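J.: how would this look folded up:
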Amino acid sequence: MRSWFPTLARRTVASLAGVAVAVGLVVFAAAPVRAESGAGAGQAVAGDLATDYFLGTGDKLRVIVYGEQDLSGEFDVTGSGKVSLPLIGQVQAAGLTLAQFEKEVADHLANGYLTNPRVSAEVLNYRPFYIIGEVSKPGQYPYTNGMTVLNAVAVGGGYTYRANTDAVYITRGDGGEVQYPAMQSVKVLPGDIVRIPERFF
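T.: From the prediction side, this is the model:
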């Protein structure tokens, strides 16, 4: 008895340990992966306006054509999505980034008007955003650079007593409504429609 009992005990313990490791791997593999809801979520909503922002109706631009003061100035993006510029007339702006718009203007100017034109554009005033749903003063408001969903709620007069303060829905451009956490890290872009939902009791 004394000669084989320790060996049997060691084999039993080793076998149980192997089962425990296998079970642990199965549980780990089956565990759900949770989405991040911190700063990364805010970055996913909006990047750098200077590179990612698409122009739209209501934006006001400053366009500079270097060496050509008469062709430079401040211009509005009209309801047709275009900007009326001296010499070249209507140029598409809506749906383009600033870099794409600058190239569009330069291409127009290079087409029989200027040799190697250099164009710079910046947004002076962004188009407004909209906040609806469970806020005290829903409506259209001027956009300010760096705005977040909590800033938007404050501009809209704050939450009503029926508001769900944990979630917000944002409609951007032609896309559908997307849910985000109501956090300071979640950005709002010009033209966004921000909806504060009602909570369920």
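J.: alpha carbons only for contacts and neighbour counts from here, please
T.: Will do.
J.: quick one: residue 26 and residue 88, what's the gap?
T.: Going from residue 26 to residue 88 by Cα to Cα, to the nearest Å gives 67 Å.
J.: how about residue 130, what does it touch?
T.: Residues counted as contacts of residue 130 (Cα atoms under 8 Å, 6 or more residues apart in numbering) are 138-141, 191-194.
J.: Let me know the secondary structure of residue 21.
T.: helix (DSSP: H, G, I helix; E, B strand; the rest coil).
J.: Distance of it relative to residue 154?
T.: Taken as Cα to Cα, the span from residue 21 to residue 154 is 52 Å.
J.: another one to check against the first:
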Amino acid sequence: MDQFMRFTVLAMLLMLAACAGRVSLGPPEPEPPQSDYQIGAGDIVNINVWRNPEVSLSVPVRPDGKITTPLVEDLQAAGKTSTQLARDIEKALEKYIQQPMVTVIVTSFVGPYSQQIRVIGEAARPQALAYRQGMSVMDVMIAVGGITDFASGNKATIIRTVNGQRQTLPLRLQDLLRKGDISANVTVLPGDVLVIPEGWF
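T.: This is a model prediction of the structure:
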């Protein structure tokens, strides 16, 4: 009988745990994409060619997405990872250097447009920001200095494109920034556009 009671209690606990696993507290937050950083126009890349300091340097990625270094002209950098760019530079340098070993380190981040968060309207400093893993609306607001006195923060929206479909998601920036309502803090995704309209007084 004692074993039967233990078995019954164990079975009930397992059933409760299974039920608890199905409890939904609302729609899940979208998972930020797990991918390597892609270089974008405006980034600065540090190119190190082992044992060849004369061709090792830091260069900006031009608006056309290309870089120029000693011995290598007009090499596409935007849209590539640092590893991909390093292999491309090695191939280009093989004509001049025997078995070149190249390391590329991105030292200033902007990222491609598809990976940026753009903030327009009544932000203190409207701008495009490089997306970072796990970024939220609060992180974006800190980066742009918050909203102006003329902003209608609770009428702000995120414009997001998912599978080619454009979505408009409401934001409560006034509640988040002025009242400290953390429930108004939501995750942002690469390519999001935050629109902060002006309030009418």
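J.: And the TM-score between them?
T.: The TM-score (TM-score structural alignment, normalised by the length of structure 1) is 0.59; 152 aligned residues with a Cα RMSD of 3.6 Å.
J.: quick revisit: for residue 21 and residue 154 of structure 1, indicate the residue with more neighbours.
T.: Comparing residue 21 of structure 1 with residue 154 by other Cα atoms under 10 Å, the one with more neighbours is residue 154, at 14 against 11.
J.: Quick check: closest non-adjacent residue to the residue positioned nearest the centre of structure 2.
T.: Computing the C-alpha centroid of structure 2 and ranking residues by Cα atoms, centre = their mean puts residue 131 first, at 2.4 Å. The spatially closest residue to residue 131 of structure 2, leaving aside those adjacent along the chain, is residue 116, at 5.2 Å (Cα to Cα, 6 or more residues apart in numbering).
J.: neighbours around the one you found, how many?
T.: Counted with other Cα under 10 Å, residue 116 of structure 2 comes out at 21.
J.: mind listing the strands for structure 1?
T.: Counting by DSSP state E, structure 1 has strands at residues 60-65, 73-76, 82-85, 89-92, 119-125, 129-133, 139-141, 167-171, 177-181, 193-196.
J.: distance from the shortest one to structure 2 after superposition?
T.: What it means is strand 139-141 of structure 1. Strand 139-141 of structure 1, aligned to structure 2 and superposed, deviates on average by 3.0 Å (mean Cα distance after the TM-score superposition for structure 1).
J.: And the contacts of that strand?
T.: Contacts of strand 139-141 of structure 1 (Cα under 8 Å, 6+ apart): 128-132, 155-156.
J.: change it to 10 Å
T.: Identification of contacts with strand 139-141 of structure 1 by Cα atoms under 10 Å, 6 or more residues apart in numbering yields 127-133, 152, 155-156, 190-191, 193-194.
J.: Among these, which pair sits farthest apart?
T.: 127 and 133 (20.4 Å; Cα to Cα).
J.: ok so, going back, isn't the residue nearest to the centre of structure 2 right up against residue 137?
T.: No - the pair residue 131 of structure 2 / residue 137 is not scored as a contact, 11.4 Å apart, by Cα atoms under 10 Å.
J.: any shared contact partners between the two?
T.: Going by Cα under 10 Å, 6+ apart, residues that sit against residue 131 of structure 2 and also against residue 137 are 188-189.
J.: now the helices for structure 1?
T.: 5-30, 39-45, 49-52, 98-110, 149-155 (DSSP state H).
J.: Give me the range in structure 2 that the first one lines up against.
T.: Using TM-score structural alignment, helix 5-30 of structure 1 corresponds to no residues of structure 2.
J.: And that helix, what's buried?
T.: Judged by neighbour count (16 or more other Cα atoms under 10 Å), helix 5-30 of structure 1 contains no buried residues.
J.: What helices and strands are in contact with it?
T.: Using 3 or more Cα pairs under 10 Å, 6 or more residues apart in numbering; DSSP states H and E, no helix or strand is in contact with helix 5-30 of structure 1.
J.: Please tell me how far it is from the chain's geometric centre.
T.: In terms of Cα atoms, centre = their mean, to the nearest Å, the centre of helix 5-30 of structure 1 is set 49 Å apart from its chain centre.
J.: With stretch 58-72 of structure 2 instead?
T.: 23 Å.
J.: likewise stretch 143-155 of structure 1?
T.: 13 Å.
J.: Mind telling me what residue 114 of structure 1 corresponds to in structure 2?
T.: By TM-score structural alignment, residue 114 of structure 1 lines up with residue 97.
J.: Equivalent analysis for residue 94 of structure 1, please.
T.: So, by TM-score structural alignment, residue 94 of structure 1 is matched to residue 78.
J.: Can you give me the neighbour number for that match?
T.: For residue 78 of structure 2, the neighbour count with other Cα under 10 Å is 23.
J.: Also residue 109 of structure 2?
T.: Residue 109 of structure 2: 19 neighbours (other Cα under 10 Å).
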